[in-house]
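okay, predicted coordinates and the sequence, questions at the end:
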Amino acid sequence: MILVIEDDPRIQKALYRQFTTEGYDVTLASDGIEGLNSCKTLKPAGVVLDLMLPGLSGLEVCKGIKSWSATTPVVVLSAVSEVADKVLLLEMGADDYVTKPFSPRELLARVQAAIRRTQRPVSNQKISFGNVTADFSGMVITKDGAPVTLTAHEIKLLQYFVENADRVITREELLSDVWHYTSYPTTRTVDNHIMKLRQKLETDPAHPVYFRTMHGIGYKFVRGS
């Protein structure tokens, strides 16, 4: 089931037709509060979320959805096209971003791709390194046995590092594979997220053992023994 959170009746109608034609059940919500409540109640396979909504902004709805269910795919739909807004949304956990005017078929393809990514089997559902244990099936991270709160993209980044352990990964690759950027604006997104992972998971963040900087190239996750 696809949840469409959009206040424009014309867009609602177009998306309802597009998704139902492809065999999806579709639920429509016309404001942010209704949309967030519907997401929690219905547990959709994917969410199409307008950025400019009455009641509660798309930014807040996205943040609310991801804090409740980090794996629910959210594709944002908006007339706002500034790079800064895209970066903010992606940092808050949005899986993709489509700018109005748009092709319903393109949006369908983006939503389907986001759903496939979240349904991809994880090679290591539960792993440990040092005093940290990560259970990706339950999205639970602990350090010294105590829960550690990570944002949706911090978990995605950690999972990507685990799946690519001991391999040097460029910032551009991380922006493409974790944030799904198709271009690479000047941004500190990757560096800021890795800094947060170090602060939360390293014993000494100033001298990281697991999340290592490869100067001039990118980063490498070293799980250790």
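Thanks, I have it. Residues are numbered from 1 along each chain as shown.

from now on I want contacts and neighbour counts done on CA atoms only, so please keep to that.
Will do.

what ranges does the protein have for its helices?
9-21, 32-42, 58-68, 83-91, 104-119, 152-163, 171-177, 189-201 (DSSP state H).

would you reformat the ones you listed as a markdown table and include mean neighbour count and distance to residue 135?
Converted to a markdown table, the helices of the chain look like this (neighbours: other CA atoms under 10 Å; distance: least, CA to CA, whole Å):
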| stretch | mean neighbour count | distance to residue 135 |
| --- | --- | --- |
| helix 9-21 | 15 | 33 |
| helix 32-42 | 18 | 22 |
| helix 58-68 | 20 | 17 |
| helix 83-91 | 17 | 22 |
| helix 104-119 | 16 | 15 |
| helix 152-163 | 20 | 10 |
| helix 171-177 | 16 | 21 |
| helix 189-201 | 17 | 14 |
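
name the nearest residue to residue 222, sequence neighbours excluded.
Spatial nearest neighbour of residue 222, excluding adjacent residues (CA to CA, 6 or more residues apart in numbering): residue 210 at 4.8 Å.

go ahead and confirm that neighbour touches residue 203.
No - with contact defined as CA atoms under 8 Å, residue 210 does not count as touching residue 203 (9.7 Å).

returning to that earlier point: so what's the residue nearest to residue 222 up against?
Contacts for residue 210 (CA atoms under 8 Å, 6 or more residues apart in numbering) come out as 202, 220, 221, 222, 223, 224.

of those, which is the nearest to residue 186?
residue 220 (21.0 Å; CA to CA).

from residue 52, how far off is the closest one?
From residue 220 over to residue 52 the distance is 38 Å, taken as CA to CA, to the nearest Å.

same question, residue 97
13 Å.

any residues in contact with both of these two?
Jointly contacting residue 97 and residue 52 under the rule CA under 8 Å, 6+ apart are residue 78.

look at the two and report which has more neighbours.
Ranked by neighbour count (other CA atoms under 10 Å), residue 97 and residue 52 place residue 97 first, with 26 against 18.

how about the more buried one: what's its closest non-neighbour residue?
residue 76 (4.7 Å).

included below, for side-by-side comparison, is a second structure:
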Amino acid sequence: MKVKILLAEDDPDFGMILKQYLELEDFEVSWFQNPQDILDHLEVSDFPFHLGILDIMMPNIDGFSLAKIILKEKSNFPLLFLTAKNQKIDRLTGLKIGADDYINKPCDPEELVLRIKNILKRTLSTTLEKNVKIGEYFLDTEKLMLFHEKESIRLTIREQKLLLYLLDYNKKTIKRNDILDSLWETNDYFSGRSLDVFISRLRKYFQHDPKIKIQSLRGVGFEIDFPIN
């Protein structure tokens, strides 16, 4: 499975160079010169990208504003900022928004690839495993589909991220606050209620296999038991 990269860069020459180099490194690149075109993808539940590379200085929508819009809909989406400026304020702004990394233009393509791979190791190592067998179920992470002989379920991006996070802690107890901090990036009443809704959905999705358990531990979090084949 190829890593799908969203590239937002309005400079046609630099954008083409980055796209071609990243494709030589076996990444699948969708290049957008107009950041407005990216917003159309946010309206679709199947957001097909694993990582975004955003130029900060773009017309109509700058990279910071675009990042805020993306993260509002696709929380925890890995982002790397590109900028021609070398100012401290840019770096701080990007980090506050939620950037995973930051690199100045013109950048060394080899350094960019290294940074991308480091981000993927930190954030997407599990999600890049395309097929996961969970008890009587089969998860296709590329298509966001959960299959059982009795039904097929299309997952949202966040449902799959939560499921994969739980799989990382299989047979263990997960603290509620850790999930909120990692996937919701906030820990308030409303995010807590949202987490409860998503947990209820997952329990319903796995109702056909009684061996699969997502047990609530009052005041602590959840105890997970997924039979992995």
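Structure received. Just so you know, these numbers come straight off a predicted model, no measurement behind them.

can you give me the TM-score here?
For this chain pair, the superposition-based TM-score is 0.56 by TM-score structural alignment, normalised by the length of structure 1; 185 aligned residues with a CA RMSD of 4.5 Å.

picking that back up, need the max-distance pair from the contacts of residue 210 of structure 1.
Maximum distance among the contacts of residue 210 of structure 1 (CA to CA): 14.0 Å, for 202 and 220.

what sits against the residue positioned nearest the centre of structure 2?
Nearest to the centroid of the C-alpha atoms of structure 2, with distances taken as CA atoms, centre = their mean, sits residue 77, at 3.7 Å. Taking CA under 8 Å, 6+ apart, we find residue 77 of structure 2 in contact with 50, 51, 52, 70, 71.

same question for residue 81 of structure 1.
residue 99.

skip the chain neighbours and tell me the closest residue to the counterpart of residue 51 of structure 2 in structure 1.
Aligned by TM-score structural alignment, residue 51 of structure 2 pairs with residue 74 of structure 1. Nearest residue to residue 74 of structure 1, sequence neighbours excluded (CA to CA, 6+ apart): residue 47, at 4.7 Å.

is the one you found in contact with residue 75, as I believe?
Yes - look at residue 47 of structure 1 against residue 75 with CA under 8 Å: they come within range, at 6.2 Å.

what do we get in structure 2 for residue 29 of structure 1?
Using TM-score structural alignment, residue 29 of structure 1 pairs with nothing in structure 2.

count of neighbours near the closest residue to residue 29 of structure 1 other than its chain neighbours?
Using CA to CA, 6+ apart and skipping the chain neighbours, the partner closest in space to residue 29 of structure 1 is residue 5 (4.7 Å). Counted with other CA under 10 Å, the neighbours of residue 5 of structure 1 add up to 29.

show me what contacts residue 5 of structure 1?
28, 29, 30, 31, 32, 35, 47, 48, 49, 50.

mind redoing it with 10 Å?
12, 27-36, 38-39, 47-51, 53, 58, 61, 76-77 (CA atoms under 10 Å, 6 or more residues apart in numbering).

for residue 193 of structure 1, same thing?
For residue 193 of structure 1, the contacting residues are 91, 151, 153, 154, 157, 158, 199, by CA under 10 Å, 6+ apart.

what does it align to in structure 2?
Residue 193 of structure 1 maps onto residue 198 in structure 2, by TM-score structural alignment.

just residue 170 of structure 1 next, same as before
Checking TM-score structural alignment: residue 170 of structure 1 goes with residue 175.

would you mind measuring from its match to residue 191 of structure 2?
From residue 175 of structure 2 over to residue 191 of structure 2 (counting by CA to CA), the distance is 14 Å.

structure 1: which residue goes with the residue nearest to the centre of structure 2?
Matched by TM-score structural alignment, residue 77 of structure 2 corresponds to residue 95 in structure 1.

as TSV, the contacts of residue 77 of structure 2 with distance to residue 133 of structure 2 would be great.
Shown next, in TSV, are the contacts of residue 77 of structure 2 (distance: CA to CA, whole Å):
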residue	distance to residue 133 of structure 2
50	21
51	25
52	28
70	30
71	29
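
ok, the closest residue to residue 134 of structure 2 other than its chain neighbours - contacts?
Leaving out its chain neighbours, the residue that sits closest to residue 134 of structure 2 by CA to CA, 6+ apart is residue 228, at 4.9 Å. Applying CA under 10 Å, 6+ apart, we find residue 228 of structure 2 in contact with 132, 133, 134, 135, 136, 137, 167, 170, 212.

who wins on neighbours among these?
residue 137 (23 neighbours).

counterpart of that one in structure 1?
In structure 1, the residue paired with residue 137 of structure 2 according to TM-score structural alignment is residue 133.

touching, its match and residue 159? I think so.
No - assessed by CA atoms under 10 Å, residue 133 of structure 1 is found out of contact with residue 159, at 11.8 Å.

what distance do you get for the closest residue in space to residue 68 of structure 2 that isn't next to it in sequence to residue 191 of structure 2?
Take residue 68 of structure 2 and drop its neighbours on the chain: the residue closest to it by CA to CA, 6+ apart is residue 97, 6.7 Å away. Taking CA to CA as the measure, residue 97 of structure 2 falls 18 Å from residue 191 of structure 2.
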